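Q: Sequence and computational prediction follow.
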Amino acid sequence: MYDAPTYKEAQQRKKAFVDKWQELEPDAIHAFQWGLQRTFTFYQLDESWHRWVRTTNALERFFREFRAKADEIGAFPNEHSCLTLFFLVVQLDHAKHDRPAVANKSRH
């Protein structure tokens, strides 16, 4: 559903999925559909953004990086030191995404 090029097609895929599984797994389909419509809000954005915002992978990766750095430090002496680390991880993340694409070069 989420890789459908349009909102309309995503809705059609959702309907096909629900129609296929509703009779066999009604409780699972009920749970699946609860709040599902909110996950389609990324279709309101320009299509060029879809691949970045339709999942939480980037956000999860960011917080995994923050937790790893925080674990290295241990206990923070105050809130300001925690926020400073958070800021630095944000800066590092931006630096990763802002660097120009480099053509893959063979090392042969």
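A: On my side now, so go ahead.
Q: For the rest of this, base every contact and every neighbour count on C-alpha atoms.
A: Fine.
Q: Nearest residue to residue 90 in space, please, no chain neighbours.
A: residue 62 (8.0 Å; CA to CA, 6 or more residues apart in numbering).
Q: any idea how far residue 58 lies from residue 11?
A: Applying CA to CA, to the nearest Å, the value for residue 58 to residue 11 is 25 Å.
Q: okay, those two: which has more neighbours?
A: Between residue 58 and residue 11, counted using other CA atoms under 10 Å, the more crowded position is residue 11 (16 against 12).
Q: nearest spatial neighbour of that one, skipping sequence neighbours?
A: Residue 11 sits nearest to residue 1 (CA to CA, 6+ apart), 7.5 Å away.
Q: dump the residue contacts of the one you found.
A: 9-11, 13-14 (CA atoms under 8 Å, 6 or more residues apart in numbering).
Q: okay, now the one to match up with it:
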Amino acid sequence: MYTAPTLAEAEDRFAEFAAGWEGTYPAMIAMWRRMWSEFVPFLDFPPEIRKLIYTTNGIESLNARFRAATRRRGHFPDEDAALKVLYLTVLERRPNRANPTGQIAGWKSILNVLSLTYGDRLGIN
């Protein structure tokens, strides 16, 4: 559904998904049906931006790293000390991870679409 090029295609994919899973997870399928009108505006975004929106693993991972870094240090004497720890956490490379640099594949095309679509908001254009 997330990668469907049109609304009709997304509806067809949801119908296939619902047919396969409604017997096992009726509450989940009912929730999708209730919230479909909330999901549909998502399909107005270009595919590159859609991927950026629905893939939140990087964001969740960074938030977990922030929590771990601040939890280990307890209290901070001032806001600058806390910001320094967060800054160093962002810069820390994770060599034991599948993506140690933290780079996002296809970021140039995503940035190009963002600048064309929302350049005025980003201060790029």
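A: Looks like it arrived, so ask away. Bear in mind that the values here come from a model prediction, so they are computed numbers and not experimental data.
Q: Any idea what the TM-score comes out to?
A: For these two chains in superposition, a TM-score of 0.57 is obtained (TM-score structural alignment, normalised by the length of structure 1); 97 aligned residues with a CA RMSD of 3.6 Å.
Q: rewinding a little: just the buried ones from the contacts of residue 1 of structure 1?
A: Neighbour counting by 16 or more other CA atoms under 10 Å classes 10-11, 14 among these as buried.
Q: I'd like to know which of the residues you listed is nearest to residue 83 of structure 1.
A: residue 10 (39.1 Å; CA to CA).
Q: what does that closest one align to in structure 2?
A: Aligned by TM-score structural alignment, residue 10 of structure 1 pairs with residue 10 of structure 2.
Q: is it true that its match touches residue 17?
A: No - the pair residue 10 of structure 2 / residue 17 is not scored as a contact, 10.3 Å apart, by CA atoms under 8 Å.
Q: Strands along structure 2, start to end?
A: Using DSSP state E, no strands are found in structure 2.
Q: Run through the helices of it in chain order.
A: Counting by DSSP state H, structure 2 has helices at residues 7-21, 26-39, 47-54, 57-73, 79-91, 107-122.
Q: Apart from its chain neighbours, what residue comes closest to residue 89 of structure 1?
A: Excluding the flanking residues, the one nearest residue 89 of structure 1 by CA to CA, 6+ apart is residue 66, at 6.3 Å.
Q: so what's the one you found up against?
A: Per CA under 8 Å, 6+ apart, neighbours of residue 66 of structure 1: 85-86, 89.
Q: how do these look in structure 2, which are kept?
A: Under the criterion both residues aligned by TM-score structural alignment, their matches' CA atoms under 8 Å, the contacts of residue 66 of structure 1 that remain in contact after alignment to structure 2 are residue 86.
Q: Relative to residue 34 of structure 1, which of the contacts of residue 66 of structure 1 is nearest.
A: Ranked by distance to residue 34 of structure 1 (CA to CA), the contacts of residue 66 of structure 1 are led by residue 86 at 33.1 Å.
Q: The closest one and residue 61 of structure 1: what is the separation?
A: Residue 86 of structure 1 is 14 Å from residue 61 of structure 1, by CA to CA.
Q: between those two, who's got more neighbours?
A: With neighbours defined as other CA under 10 Å, residue 86 of structure 1 and residue 61 compare such that residue 86 has more, 19 against 12.
Q: Let me see the contact set for the more buried one.
A: residue 66.
Q: Also residue 7 of structure 2?
A: 40, 43.
Q: Please apply the same query to residue 111 of structure 2.
A: Per CA under 8 Å, 6+ apart, neighbours of residue 111 of structure 2: none.
Q: could you redo the last one with a cut-off of 10 Å?
A: 48-49, 117-119 (CA atoms under 10 Å, 6 or more residues apart in numbering).
Q: Just the buried subset of those, please.
A: For the contacts of residue 111 of structure 2, buried by 16+ other CA under 10 Å: 48-49.
Q: Many thanks, I have nothing further to ask.
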